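Visitor: got a sequence here, can you model it:
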Amino acid sequence: MLYIDRESGLPLYEQIYTSFVREILSGSLAAGDRLPATRKLAEELSVGRNTVDKAYQQLAAEGYIEPRIGSGFTVNEIPLQLSSGAPSYSPREQDAPPSRPPARYDFAYGSVDNSVFPHDQWRKSVNNALSAMELEQTIQYPCRQGELVLRQEIARYLQRSRGVVCDPDQMVITCGQQHSMEIIANIFENSSKNFAMEEPGYDGIRAIFANHHFQLHPVAVESDGISIPAVKKLNADLLYVTPSHQFPTGAVLPIAKRRQLLSWAQETETYLIEDDYDSELRYYTNPIPSLQSLDIHDRTIYTGTFSKSLAPSMRTAYIVFPKSLLPAYRSYYHRYNSQVSPLHQLALADFIGCGGYERHINRLRTVYRKKQAALLAGLEKVFGDTISVSGGGAGIHLLLNVKSPFSQEELIERAERIGIRFYSTEVLYIEPQNCPRSQLLLGFPTIPEEAFMGILEDLRDAWEIEG
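Guide: Purely as a prediction, here's the structure:
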């Protein structure tokens, strides 16, 4: 028996969702039971069919129910916890801080759509890796720089897709991009410790160098990437850049600027850290050649990760050092063992070698291109010229600037009230006062494509923007 309280202030779909969660967890709705058809339930509750559909989609996303062809939505098998009484609130509220329950839709940057992950092929690659390990006569520590077969496969892939020129001996396998930066910071421990990076830029990178007591220098970003005049004023040991898809603005550094940047690095003996974090995810043009592929002076430290293309939980990334830095790396890390599981390394090598990775990337582009196109079309239809967007055509995020009297914090708070979560971009600025007043970062992979229009219409009302 569902009850809607129109005076409670809670969204109607949230009330429907919560009622079904309570019924499922109490056992009133058992595994295999069918939920009412969306049209029938909408009529019974005197609400819109879209309202019921939103509640069902959230229940399905969290695994309480699943759609079945010809049967509508049915309840999944949910292990029940013994309790002295029915739960008074849902598990998602129990798992979250009391002041901030989980949102219906979370635009967190960095999360990826699990439904696109190539589970079957990855399972085969893991089994192949286990078989290869079983054939070994001894179990020993892996190569300190990472499994040779994986470094060979990544080197071949980077040559094909990004023009990166390197030997496997130049590569180090790491357990994530921040681990890569930790290694770089350590081998520059005896430098003057001046670190420059784009403004705005990824705060997770900045934190590494701040913790190593580097002096941080912000460098302005223009519509076509990092400002070369600002770069030329620097006195730095390291300059961190995202030239193929600047984070978070989405700007692409043109060839002329790339050559100027490389010339400056050679003249000043500065090393460039090129973070190619999502280079494969370009939707309407070919991937942009890497900065490293143009570098004839050996000044570029090339870094990449599988977090955006496969899964952040896989914790696998890599560094391609210029040959001039290999002695420094080996001097510092000559007694450090690899931090990445050999099983994961061998499975990934098999996955790349059999062509599974490139097939997965092609599918990923198709899925995310459609999602981004739906989001952009919805933004245009619902908000028109009251929102400006940057970063389209690539990647898994967009940067929004909202023409609104509300500040960034007020926009986020108003969205939170209706179960839609956004995140401040202020943390992406070394100098927070440079952050635009009404700017928001949207990571879109985990949001269902069909949900965008309803979300945006709700936001328009919450933000009091005229339609």
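Visitor: CA atoms for contacts and neighbours, from now on please.
Guide: Will do.
Visitor: can you show me the strands along the stretch 351-467 of the chain?
Guide: Assigned by DSSP state E, counting those that start in this stretch, the stretch 351-467 of the chain shows strands spanning 387-390, 397-402, 420-421, 423-424, 439-443.
Visitor: here is the second sequence; please produce its structure so I can put it next to the first one:
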Amino acid sequence: MRTVIERSRFPLAPCRVGLGTAAFLDDLEASGARLAYLTPSSQFPTCRVMPTDTREAVLKWAERHDAYLLEDDYCRDFRYRERSLPPLASMDRRGRVIYMGTFSKSLSPALRINYLVLPEPLRDRWREAFASSYSPVPWLNQQVLARFMTDGSWDRHLRRVQAKNRRKYETLTRVLRATMGNDVEMLENGTGLHLLVRVRDGRPQDELVRRAAEADVAVYPTKKYWTDPARHVSSTVLVGFSSIAEDDIEPGIRALAAAWFG
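Guide: The predicted structure follows:
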């Protein structure tokens, strides 16, 4: 998303998400922005969930500055310990939230179907601006998905996917604790399809990724996700579990522990 914004030549004003609500809101106030891009359900890659009081403060900021909030709720369906907090869009009473969702995580990225729920004034402008545009998503795919959602199949599918990913999340966290113990810290909030693992001995990301690759285990550096890579969380890698089979998680983590700690 950052790349899309940069290619559109809009200036970026990053807001800190790891230093508490006050720091985040201070950055937002100082930004001068008219549009804030937010992922309240699970901030990527930190997995942080935006508290309710922060959501309320952000809505007040948008109203005060005549700004809009682009809420990307890409991972709301995957929460494993607590119930999801209400989306910003459901709290919005002033038409300040543009709600964005996707079927890539819960169904298939091959569909390439996302959606926007626009405030009424923006919806009218959207229709005027794009009245003659052609959707790249085939109409048949859209109709099949609509039928899938209205006949109850979507709800059944989502429950199955949620249960499967919950089992994988629980297996991953259990095996990490069992094999690495106090040598690592898991940075996660029971949301999403990945977590961050920080090695306490201070080794750089590149070494952790290289040693994992030598053991045929894929973990990912996180520096590229920080606007200023120099501020990234050190000794930390991203471990995903969306595309790995549940039975492969334990042997994979045991191989990773051997690669990192012998």
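Visitor: hmm, back to that, out of the strands of the stretch 351-467 of structure 1, nearest to residue 282 of structure 1?
Guide: Between residue 282 of structure 1 and these, the shortest gap by C-alpha to C-alpha is with strand 397-402, which sits at 12.0 Å.
Visitor: residue 195 of structure 2: how many residues sit nearby?
Guide: Neighbouring residues of residue 195 of structure 2 were enumerated by other C-alpha atoms under 10 Å; the total is 24.
Visitor: if we can go back for a sec, just so I know, which of the strands of the stretch 351-467 of structure 1 lies nearest residue 453 of structure 1?
Guide: Ranking the strands of the stretch 351-467 of structure 1 by proximity to residue 453 of structure 1 (C-alpha to C-alpha) places strand 420-421 first, at 13.0 Å.
Visitor: how many neighbours does the residue nearest to residue 318 of structure 1 when sequence neighbours are not counted have?
Guide: Of all residues not flanking residue 318 of structure 1 in the chain, residue 173 sits nearest, at 4.5 Å (C-alpha to C-alpha, 6 or more residues apart in numbering). For residue 173 of structure 1, the tally of surrounding residues (other C-alpha under 10 Å) stands at 27.
Visitor: aligned partner of residue 173 of structure 1 in structure 2?
Guide: In structure 2, no residue is paired with residue 173 of structure 1, using TM-score structural alignment.
Visitor: which helices and strands does the helix ranked longest in structure 2 pack with?
Guide: Determined from DSSP state H, the single longest helix within structure 2 is helix 153-180. Contact partners of helix 153-180 of structure 2 among helices and strands, from 3 or more C-alpha pairs under 8 Å, 6 or more residues apart in numbering; DSSP states H and E: helix 246-261.
Visitor: if we go to 10 Å?
Guide: helix 139-150, strand 184-187, strand 194-199, strand 236-240, helix 246-261 (3 or more C-alpha pairs under 10 Å, 6 or more residues apart in numbering; DSSP states H and E).
Visitor: re the thing from before, using TSV, lay out the strands of the stretch 351-467 of structure 1 together with distance to residue 74 of structure 1.
Guide: Converted to TSV, the strands of the stretch 351-467 of structure 1 look like this (distance: least, C-alpha to C-alpha, whole Å):
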stretch	distance to residue 74 of structure 1
strand 387-390	39
strand 397-402	33
strand 420-421	26
strand 423-424	34
strand 439-443	30
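Visitor: so which of those comes closest to residue 331 of structure 1?
Guide: strand 397-402 (38.7 Å).
Visitor: residue range for that closest one in structure 2?
Guide: The aligned range for strand 397-402 of structure 1 is 194-199, by TM-score structural alignment.
Visitor: likewise stretch 263-280 of structure 1?
Guide: The aligned range for stretch 263-280 of structure 1 is 60-77, by TM-score structural alignment.
Visitor: tell me which residues in the matching stretch are buried?
Guide: Using 16 or more other C-alpha atoms under 10 Å as the test for burial, stretch 60-77 of structure 2 gives 60-63, 67-77.
Visitor: just these now: which is nearest residue 36 of structure 2?
Guide: The nearest member of the buried residues of stretch 60-77 of structure 2 to residue 36 of structure 2, counting by C-alpha to C-alpha, is residue 69 at 4.9 Å.
Visitor: the closest one sits in which helix or strand?
Guide: Element membership of residue 69 of structure 2, judged by DSSP states H and E, is strand 68-72.
Visitor: all helices of the stretch 101-250 of structure 1, in order?
Guide: All helices of the stretch 101-250 of structure 1, identified by DSSP state H, counting those that start in this stretch, fall at 119-135, 148-162, 177-187, 203-211, 228-231.
Visitor: how about TSV for those helices, with mean neighbour count and distance to residue 68 of structure 1 added?
Guide: Formatted as TSV, the helices of the stretch 101-250 of structure 1 follow (neighbours: other C-alpha atoms under 10 Å; distance: least, C-alpha to C-alpha, whole Å):
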stretch	mean neighbour count	distance to residue 68 of structure 1
helix 119-135	15	21
helix 148-162	18	39
helix 177-187	20	40
helix 203-211	16	41
helix 228-231	15	56
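Visitor: burial count for residue 72 of structure 1?
Guide: If you count neighbours by other C-alpha under 10 Å, residue 72 of structure 1 ends up with 14.
Visitor: appreciated, that's everything.
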